[in-house]
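Novice: Quick check, what structure comes out for this input:
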Amino acid sequence: MPLGLHNFLFVVYPYICLAVFLMGSLARFDRDQYTWKSDSSQLLRARQLRWGSNLFHIGILFLLFGHTVGLLTPHFLYAWLITAPQKQLLAIVSGGIAGLICFVGLTMLLHRRIADPRIRRTSHRTDLAILCILWVQLVLGLVTLPVSWSHRVDASAMLILADWAQGIFTFRPDAAGLLTVGWQFKVHMVLGMTIFLLFPFSRLVHVWSGFASLAYLVRPYQLVRSRRMDLSTHASAPRDGEKA
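Specialist: Have a look, this model is predicted:
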């Protein structure tokens, strides 16, 4: 890969994707709130949808949390508890299991939308496109596992990727270390950033609603009065000109 293209993809492109991801989501919520939904077709092939959706969401949420914590946590914060090779081995095993679960669920969802003519006719092209992109991304992630296993002794690949991700979020981007990383990781990273770029223009925006629903866990109690209490209070209130 030419050095100029390498620097663009891993220094400039991440900020383009993050900017579109954040500003695009805000703009869609502000302008097109009625499209802020998952467009479920749950009345058709409900059993396949239930299994596929549950497996997909369990796997993808674990992978999202694992990637976020694994890449953005500085090494010195966990060095007292676990070594870098042990962390990489944990990531390979847990990420591989979650990836397989997510892959099975997503394959079921994709098959459901393609194989059933009724669902295919009611599906938007963006629905099929984003499912296909996620499926390819999962395959690429699973492909990186054997490469990660070969680096499990020194965890060199994991440390390089973590340094790059932390540099992006601390506005100190440095893609020099990625020159030694395998092509599987690079393609996986570029496609992952592209998913963030496409996020505001797809049904994936409903993920924000899922995170926003966590606010219900800490909301204050609501005071609810019965209609009978409201009527009795209104009847007992003094009228204008009357003494209380």
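Novice: Please make it C-alpha for all contacts and neighbour counts, starting now.
Specialist: Will do.
Novice: Residue 39 and residue 1, how far apart?
Specialist: Here residue 39 is placed at a distance of 40 Å from residue 1 (Cα to Cα, to the nearest Å).
Novice: Give me the more crowded residue out of these two.
Specialist: Counting neighbours by other Cα atoms under 10 Å for residue 39 and for residue 1 shows that residue 39 has the greater number, 13 against 8.
Novice: Just give the nearest non-adjacent residue to that one, would you?
Specialist: Spatial nearest neighbour of residue 39, chain neighbours left out: residue 203 (7.4 Å); criterion: Cα to Cα, 6 or more residues apart in numbering.
Novice: Compute the number of surrounding residues for that neighbour.
Specialist: 18.
Novice: Surely it and residue 125 touch.
Specialist: No. Between residue 203 and residue 125 there is no contact under Cα atoms under 8 Å: 11.0 Å.
Novice: Can you tell me, leaving aside adjacent residues, what's nearest to residue 41?
Specialist: residue 119 (7.2 Å).
Novice: and the one you found, how far is that from residue 144?
Specialist: According to Cα to Cα, residue 119 and residue 144 sit 33 Å apart.
Novice: where's stretch 212-223 relative to the chain centroid, distance-wise?
Specialist: How far stretch 212-223 lies from its chain's middle: 23 Å, per Cα atoms, centre = their mean, to the nearest Å.
Novice: now swap in stretch 143-161 and tell me
Specialist: 23 Å.
Novice: same check, this time on stretch 22-32
Specialist: Per Cα atoms, centre = their mean, the centroid offset for stretch 22-32 relative to its chain is 17 Å.
Novice: contacts for stretch 142-157?
Specialist: 84-86, 88-89, 92, 96, 99-100, 158, 181-182, 184-185 (Cα atoms under 8 Å, 6 or more residues apart in numbering).
Novice: Could you also give me the structure for this next sequence, so I can compare it with the first?
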Amino acid sequence: MSNAFDTFFFSVYPYICLSIFLLGSLARFERAQYTWKSDSSQLLRHAQLRWGSNLFHIGVLFLLFGHTVGLLTPHALYSAFITASQKQMLAIVSGGVAGTLCFVGLTMLLHRRLFDPRIRKTSRSTDIAILAVLWVQLCLGLLTLPFSYAQRADAHEMLMLADWAQRIVTLRPDASAMASVLWPFKLHLILGMTVFLLFPFTRLVHIWSGFGTLAYALRPYQLVRSRRLGPVARRNGVRRGF
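Specialist: Predicted structure coming up:
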């Protein structure tokens, strides 16, 4: 039973989540573009949103970047500069700080969604559900920190998780090593993949727009020329437009 559990969630489930994440996002953009937005509730109550949103976004962006670089960078690329143990300690400290900021901000956002009557009335069930899922995922991530600290000497768990992630992205899945991984890490991974599964059906799709702004900033200038009016139009009193 344990082998079947590990094989499904760490060899099959990642590709299910990634497929729905990509194809679902594309389908929503094609079929429901008017729902492609963050649905901000700033007009209803902005003070708590300002603090909560800033803390959450600062923390979550750092965590996403740190997880991506930490898991997908092969050990051979950084072993000459930093040991695995030092890297794990760096991840514990920086992840702990960013995770705490994110936890405070996300708790504020979830609190205002649940306990402000106007915001609760205008919130969809998916808005509250995805915040709750992210909150639980963040708690699981913070829960892994003591276990990581206890294993900082050889960083065996971190190297094993990195190897698993790199095998997933290179289409060489191998769940055999995950049998010895501690349960907080397993739950954190499974719920993290589930967030990608839920992504196209929630307000999280607006994250794609953030990448779109980079392309918008690099677009060429739009040339606007004045339109010359003919003699008939001038006689009729039509003004020159742009």
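Novice: The helix ranked longest in structure 2 - contacts with which helices or strands?
Specialist: Criterion DSSP state H: the longest helix present in structure 2 is helix 84-115. Under the contact criterion of 3 or more Cα pairs under 8 Å, 6 or more residues apart in numbering; DSSP states H and E, helix 84-115 of structure 2 touches helix 47-72, helix 117-122, helix 125-150.
Novice: now do 6 Å
Specialist: If contacts are counted by 3 or more Cα pairs under 6 Å, 6 or more residues apart in numbering; DSSP states H and E, helix 84-115 of structure 2 sits against helix 47-72, helix 117-122.
Novice: Comparing these, which comes out most buried?
Specialist: helix 47-72 (a mean of 17; mean count of other Cα atoms under 10 Å).
Novice: any idea which helix or strand comes after that helix?
Specialist: Next along the chain after helix 47-72 of structure 2, taking DSSP states H and E as the criterion, comes helix 75-78.
Novice: Just give me the mean distance for that following helix relative to structure 1.
Specialist: Superposed on structure 1, helix 75-78 of structure 2 shows a mean distance to its aligned partners of 1.0 Å (mean Cα distance after the TM-score superposition for structure 1).
Novice: Stretch 57-70 of structure 2 too?
Specialist: Averaged out, stretch 57-70 of structure 2 is 0.6 Å away (mean Cα distance after the TM-score superposition for structure 1).
Novice: so how far is that stretch off the chain centroid?
Specialist: 8 Å.
Novice: which residues touch it?
Specialist: With contact meaning Cα atoms under 6 Å, 6 or more residues apart in numbering, stretch 57-70 of structure 2 is reached by 98, 101, 102.
Novice: Most neighbours among those residues, which one?
Specialist: residue 102 (26 neighbours).
Novice: Might one say that that residue is in contact with residue 56?
Specialist: Yes. The pair residue 102 of structure 2 and residue 56 passes the contact test of Cα atoms under 6 Å, sitting 4.3 Å apart.
Novice: how much space between residue 150 of structure 1 and residue 129 of structure 1?
Specialist: 33 Å.
Novice: so can I have JSON lines of the helices and strands packed on helix 84-115 of structure 2 showing distance to residue 19 of structure 2?
Specialist: Formatted as JSON lines, these follow (distance: least, Cα to Cα, whole Å):
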{"stretch": "helix 47-72", "distance to residue 19 of structure 2": "18"}
{"stretch": "helix 117-122", "distance to residue 19 of structure 2": "31"}
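Novice: Looking at those helices, which is nearest to residue 174 of structure 2?
Specialist: helix 47-72 (15.2 Å; Cα to Cα).
Novice: Give me the spatial nearest neighbour of residue 28 of structure 2, chain neighbours excluded.
Specialist: Of all residues not flanking residue 28 of structure 2 in the chain, residue 200 sits nearest, at 6.9 Å (Cα to Cα, 6+ apart).
Novice: What distance do you get for the one you found to residue 40 of structure 2?
Specialist: Taken as Cα to Cα, the span from residue 200 of structure 2 to residue 40 of structure 2 is 18 Å.
Novice: Check residue 108 of structure 2 too.
Specialist: Taken as Cα to Cα, the span from residue 108 of structure 2 to residue 40 of structure 2 is 15 Å.
Novice: Who has more neighbours out of the two?
Specialist: Of the pair residue 108 of structure 2 and residue 40, residue 108 is the one with more neighbours under other Cα under 10 Å, namely 20 against 11.
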